[in-house]
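Q: Here is my input, please return the structure:
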Amino acid sequence: MILVSACLCGINCRYDGGNSLNKDILRLFKEGKVIPVCPEQLGGLETPREPHEILQGTGETVLDGKDKVASVKEKDSTENFVKGAYETLKIAQSCDAKAAILKAKSPSCGVGVIYDGSFTGNKKHGNGVTAELLIKNGIKVYTEENFNDKNF
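A: The predicted model follows:
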């Protein structure tokens, strides 16, 4: 089984109340090959919600307790992001997921590149909190920008 960011299946769970529908991922969902998850909702955040970014580091530094995830209005939501990451990991483990396709650049789901914490659209190298935790637990993580649906 494969985990996938719920927003990529057309589920309105993005911070702005919308989705990021990807037709190839929706097809995988309709074929029963993926399980949609939204780590931010699993962590207790509402939809819609203020935009959030990892302030200085990456998902790794957040998981290590050395950094925070905060909203554009400086609300500390680190606990929600960490809780959502662990809830997502529980789901992955319960369905024996070996891979995940997550939303690019997200503070939860980004892989390789995330927003830099300045809320200006600038990016930096790193993973989101959930992506980092899944990778540390042996799950192969892709984004909608780099997965190859032929492999699934």
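Q: hey, let's count contacts and neighbours off CA atoms from now on
A: Fine.
Q: Looks like residue 134 contacts residue 89 (just checking).
A: Yes. Counting by CA atoms under 8 Å, residue 134 does reach residue 89; the two are 6.3 Å apart.
Q: so who does the residue nearest to the spatial centre of the chain touch?
A: Centroid-nearest residue in the chain: residue 109, 2.1 Å away (criterion: CA atoms, centre = their mean). Taking CA atoms under 8 Å, 6 or more residues apart in numbering as the criterion, residue 109 is in contact with 5, 102, 103, 127, 128, 129, 130, 131.
Q: And these, which is closest to residue 53?
A: Distance to residue 53, by CA to CA, is smallest for residue 128 among these, at 9.1 Å.
Q: Tell me how many other residues surround that closest one.
A: Around residue 128 sit 33 other residues, with neighbours defined as other CA atoms under 10 Å.
Q: and this one, so I can compare the two:
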Amino acid sequence: MKTKILVSACLMGHKVRYNGSEKAAISDTLHRWQREQRLVTHCPELAAGLSIPRLPAEIVDGSGTEVMADQARILESDGSDVTAHYQLAAWLALRAAQEGKCSAALLTDGSPTCGSEQIYDGTFSGQKRRGMGVAAALLREHGIQVFSDNQLAELIAWVEERDNDSV
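A: Below is the predicted model of the structure:
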């Protein structure tokens, strides 16, 4: 069976980011995987009912794991607490991955939802720090390999190795 991958909708060219933009990372490999029906394209934030556009949001005093344990919050730039929306987004991403039989995810780094290597530091100053967003943390906790959009080469190698092992 071919490896299936949950992929952030913005990386596939959908204009679903907080500012209504996309972050298309379409490569020849992603096009091929899409044709092979390996990709489950999903935007956790849109699935959770967040609007486009929406205010920037950042994790304050923690990372995705702490947010999911109610030990940290996600605030919008105006100070509004949107933690519950982002927690729902994480659970919906996990459900999409599980229903799609995904063993990996390719997510947009920096996001309070999808960041897997870095997230913004919670000060709305444009500074990033090491950490994971809520969906990345929850997916990883449930055994799904998470790759950032900066790790496409690593994901390709991981999928090829997995596919070769199953032949």
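Q: returning to that earlier point: what does the residue nearest to the centre of structure 1 correspond to in structure 2?
A: Counting by TM-score structural alignment, residue 109 of structure 1 lines up with residue 114 in structure 2.
Q: Kindly report the same for residue 136 of structure 1.
A: Aligned by TM-score structural alignment, residue 136 of structure 1 pairs with residue 141 of structure 2.
Q: Can you tell me how far that match is from residue 135 of structure 2?
A: For residue 141 of structure 2, the distance to residue 135 of structure 2 (CA to CA, to the nearest Å) stands at 10 Å.
Q: These two: which has the busier surroundings?
A: A direct count of neighbours by other CA under 10 Å for residue 141 of structure 2 and residue 135 places residue 135 higher, at 32 against 12.
Q: what about the more buried one, which helix or strand?
A: In this structure, residue 135 of structure 2 sits in helix 134-141 according to DSSP states H and E.
Q: Enumerate the helices of structure 2 by residue range, in sequence order.
A: Along structure 2, counting by DSSP state H, helices occupy 28-35, 44-47, 64-68, 83-99, 134-141, 152-165.
Q: Reformat those helices as CSV; add distance to residue 19 of structure 2.
A: Compiled in CSV, these are given as follows (distance: least, CA to CA, whole Å):
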stretch, distance to residue 19 of structure 2
helix 28-35, 24
helix 44-47, 12
helix 64-68, 21
helix 83-99, 16
helix 134-141, 19
helix 152-165, 24
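Q: Relative to residue 121 of structure 2, which of those is closest?
A: Closest to residue 121 of structure 2 of the helices of structure 2, according to CA to CA: helix 64-68, at 12.0 Å.
Q: Please work out which residues of structure 1 line up with that closest one.
A: Under TM-score structural alignment, the match for helix 64-68 of structure 2 is residues 59-63.
Q: mean shift between the matching stretch and structure 2?
A: With mean CA distance after the TM-score superposition for structure 1, stretch 59-63 of structure 1 departs from structure 2 by a mean of 0.5 Å once superposed.
Q: tell me how far that stretch is from the chain's mean position?
A: Taking the mean of its C-alpha atoms, stretch 59-63 of structure 1 sits 13 Å from the chain's own mean (CA atoms, centre = their mean, to the nearest Å).
Q: With distance to residue 43 of structure 1 as new columns, can the contacts of residue 109 of structure 1 be given to me in TSV?
A: Putting the contacts of residue 109 of structure 1 into TSV (distance: CA to CA, whole Å) gives the following:
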residue	distance to residue 43 of structure 1
5	14
102	16
103	16
127	18
128	14
129	12
130	11
131	14
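Q: Now compare the residues you listed and name the two farthest from each other.
A: For the contacts of residue 109 of structure 1, the farthest-apart pair by CA to CA is 5 and 127; their separation is 14.6 Å.
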